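K.L.:
sequence first, predicted coordinates after that:
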Amino acid sequence: MKVMLADFHKFIGYSGGIENVFAKMASALSERGYDVIAVFADEKTEGEPFFAVPKSVKLLNLYHLPGEKAVKPSGLTKALREVIRPFSRAAARDQNYRLLYQAKAQLSRLLEKEKPDVIVSFREPTGRLLLDGVGTKIPVISMLHNDPDEIFRGSPAEERKALEKSAAIQVLLPSFISKAKKYLHYDHFIAIPNAVNAPHVTADHLAKKDKYTITCVGRLTGRTKRQHLLIEAFAKLAQGHPDWQVQLWGDTYDKPYVASLKSKIKKYGLEKQVFLCGTTKDMDAVWKETDIFAFPSHHEGFGLALVEAMCCGIPAVGYRSCPAVNEIIVSGENGILCEDGVDPLSQALGRLMDDRMLRRTYGEAARSMAEKYHAEKVWEQWEGLLRRSLGIRYSKGGVS
């Protein structure tokens, strides 16, 4: 079977969760004997992907295809998008789609040349271009990488209608199916979690250390990940816990937010206890130092880093209101879910910081509960979906 993975988005040097899944799926399917084409869309022509893609995968940049005229997204359209964004999320996303639509001809010729049996679309604009812009009849499995409320609230109607032509729509958690149905007139959903390659690390919560570490992993951004809440929560604990530190790992592209985090660190005098660590490809080294995983996100689609930490036997703290996190963390069993705000987060962290036996108990449960997300089990589910997709024919409002 020839499978095309399509994520018409920047990929070179990007270290986000979707890019991680894109590379992992390409590698996993190739290892299982599939003929894999992985297509992204990046104006860059130089540099390497942050997440490695094996040479057995044909990796192509839609904007710079061999033998094709390079696609240069309109600067005017980009500028208009930024003007519109504060007033209408849907209109801004339409502008994004117009930028992508400039590669329609290149995509049509690529599909004709490669003739994939099935396509896996990683983002909604990608699916829109495939199913509406190009109008492909190749089965397209559309992935939803976030909470459907976050994806579709304020999304363009044309985008939703296009996705309704999908051969199947994959969500990350069973609870997301009912959410997606609020926005899509569609029935062929399937819940498959992200695949997690379990790190080769097991936390030892009874070991005595000079420094104990609270870790948070995710791009530094105020709207989603909200690392500022962790800094403020730790500030209430730092003086009484001089042997504890916080490490914030993640991409620092949001320069104003990074500056605000540095300002908070300085304000609370935490320069020797809170660190902005950037990105790394050696996550095993990070997990080896970690005693508690803190995840103060507003919303998540899954939380790869959260489950990786759990695989290592690391207990986690998150907000009860955060989708996905509030299903993966079972409060009182493998971690703690707290109410919104700085004080509840601080209290939850303090409880684990002061009780190494509780950290071990929750950590052991976390490692056991995370087994269902192990890569081998997840890729088996994907293989079943890919095989079934070949027998699917399109019908109005979904598939039959």
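P.N.:
Received it, and whenever you're ready, just let me know what you need.
K.L.:
please count neighbours and contacts with C-alpha atoms only from this point.
P.N.:
Fine.
K.L.:
dump the residue contacts of Y362.
P.N.:
G313, I314, P315, G332, E333, N334, G335 (Cα atoms under 8 Å, 6 or more residues apart in numbering).
K.L.:
make it 10 Å
P.N.:
By Cα atoms under 10 Å, 6 or more residues apart in numbering, Y362 lies in contact with 310, 313-316, 330-336, 352, 356.
K.L.:
just send those back as a markdown table, with secondary structure, neighbour count and distance to E112 too.
P.N.:
A markdown table is the format used below for these (DSSP: H, G, I helix; E, B strand; the rest coil; neighbours: other Cα atoms under 10 Å; distance: Cα to Cα, whole Å):
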| residue | secondary structure | neighbour count | distance to E112 |
| --- | --- | --- | --- |
| M310 | helix | 33 | 44 |
| G313 | coil | 31 | 48 |
| I314 | coil | 32 | 48 |
| P315 | coil | 31 | 49 |
| A316 | strand | 33 | 47 |
| V330 | coil | 19 | 48 |
| S331 | strand | 17 | 51 |
| G332 | coil | 11 | 54 |
| E333 | coil | 16 | 52 |
| N334 | coil | 28 | 49 |
| G335 | strand | 28 | 50 |
| I336 | strand | 23 | 51 |
| L352 | helix | 21 | 57 |
| R356 | helix | 17 | 59 |
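K.L.:
presented hereafter is structure B, for comparison with structure A:
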Amino acid sequence: MKILFIQHKGFINGSGGTEKICSFLANEFSNLGHTVEIATNEDVDGEPVFNLKQEVLVTNIFDRNIPQIELKKTFNYRGSNPLKWISYKIQKKLIKRDNKKLIKQNGGANELFKLNLHNRSKAWKSYIDALHPDIIITMSISSLLEITFRNEFKVPIINSTNGRPDYDYSDVLWYRSPFEMDLLRNAYQKLSGIQVLFDSYKDFLPDTFHGKAVTIPNPVPQFPDTEMVDLKVIKKRYKIINIGSLATDCKQQHVAIDVFASIAERFPDWDLHFWGLGNDFNFLKDKIQKVNLQNRIFLNGFTHDPIAELKDSDIFIFPSKYEGFGLALAEAMSLGLPALGFTTCSGVNELIQHDESGFLAQNTEDLRVYLEKLMSDCTLRSELGKKAHFEMKKYTPKTIGNEWEFFLKAFAS
């Protein structure tokens, strides 16, 4: 079977959960003897971050000849320099004025959006028709819309949902115009099937979806009991760790900084480490300076070996506002780290069992109390970590790969 994965943007140089799962599935299906290709449409140089089998082909269909009318991007200044703030404010107003003029020239924002989308979707149609895949797996509903807008395909299309489904088509997390939400909701009609991460997520599918829905979680790396983190060993320095993109609107690393700063003085042998890249690096750096903990809170950047960093840690803190599955969280739990998160965070509240494999906080004060509790008691850390380790055994890569293979067989001609 020839399987085509489509992640229309973000795959090249992308180190997030979607890219990781796309690479995992591509390798799994290649191991099973399928012909696998991953396609994207990005004006970037680079390569996939996660390892892919040599047999897996990655194609970037980007072509500068595809007409696109681009609006200029605006940026908010998040530093403390008042002169820079004024400069950015003026630049933003000028850019908005130019963008408004360009939108008017093209019949309004909706018409401009459709024009650009239609030109990209035509390119996708030509590419897919020439490839003749047996099945298409889109890595987001946005990718589904990219290939199906004003297009029809006879080949079955499956969507891999890497978040709670309504995050893909609603404005529950950030602004989407009613026009864009309608396009995304209607795109579900083009699906033969959809994979969701937890049974509860099926309740968030739109009524425009009429295909087959199946629950398949993400795979979690498995470690023998002997490789679990030893949380009772006496150290000179203990580590609280967070791994994720530096995007505070979602990952909320600033919350972890505030919580740690409020109790740091009482725990002088503990440090807080962040691993990841993102647009909020400077914002978080400034925040660390303001709490005067530069020697105890560290922004370490990207790591090619997150497992090694997790093994050298004692607590995993994950104060995200929203998640799909929380791959970094699951990896930490698999290694036997007790975890902290918010009970209101989707995905996190499915993985952490409160007071069994970690703690789910109702609010920031709760998070501080539970963090302090874990920092004070190595026996508690060890007990919760062991339960987390065994809880993750149900997400073995082999199990998840087999479930995906069984699901796809239902659509094979």
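P.N.:
That came through, no problem. This structure is a prediction, so every number in the text was calculated from the model and none was measured.
K.L.:
for the contacts of Y362 of the first structure, give me TSV that also has distance to L100 of the first structure.
P.N.:
Putting the contacts of Y362 of the first structure into TSV (distance: Cα to Cα, whole Å) gives the following:
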residue	distance to L100 of the first structure
M310	38
G313	42
I314	41
P315	41
A316	39
V330	40
S331	42
G332	46
E333	45
N334	42
G335	42
I336	42
L352	47
R356	51
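K.L.:
confirm for me that G341 of the second structure is in contact with F359.
P.N.:
Yes: counting by Cα atoms under 10 Å, G341 of the second structure touches F359, with 6.6 Å between them.
K.L.:
so which of the contacts of Y362 of the first structure is the closest to K266 of the first structure?
P.N.:
Nearest to K266 of the first structure among the contacts of Y362 of the first structure, counting by Cα to Cα, is L352 at 25.2 Å.
K.L.:
number of residues surrounding T136 of the first structure?
P.N.:
16 (other Cα atoms under 10 Å).
K.L.:
map it across to the second structure for me.
P.N.:
In the second structure, T136 of the first structure lines up with F153, judged by TM-score structural alignment.
K.L.:
same question, D117 of the first structure
P.N.:
In the second structure, D117 of the first structure lands on D134 (TM-score structural alignment).
K.L.:
pretty sure that match contacts I158?
P.N.:
No: using Cα under 10 Å, D134 of the second structure is not in contact with I158, being 11.4 Å away.
K.L.:
shared neighbours, these two?
P.N.:
With Cα under 10 Å, 6+ apart as the test, D134 of the second structure and I158 both reach F411.
K.L.:
more neighbours, these two?
P.N.:
I158 (27 against 17).
K.L.:
wait, isn't that one in contact with L144?
P.N.:
Yes: between I158 of the second structure and L144 there is a contact under Cα under 10 Å: 9.0 Å.
K.L.:
contacting residues around V330 of the first structure?
P.N.:
Listed by Cα under 10 Å, 6+ apart, the contact set of V330 of the first structure reads A316, V317, R320, I336, L337, Y362, A365, A366, M369.
K.L.:
oh, I was asking about I243 of the second structure
P.N.:
Neighbour list for I243 of the second structure: 251, 253, 273-277, 300-303, 306, 309-310, 316-318, 327-329, 332 [criterion: Cα under 10 Å, 6+ apart].
K.L.:
give me that answer again for 7 Å
P.N.:
F274, W275, G276, A328 (Cα atoms under 7 Å, 6 or more residues apart in numbering).
K.L.:
cool, thanks, talk later.
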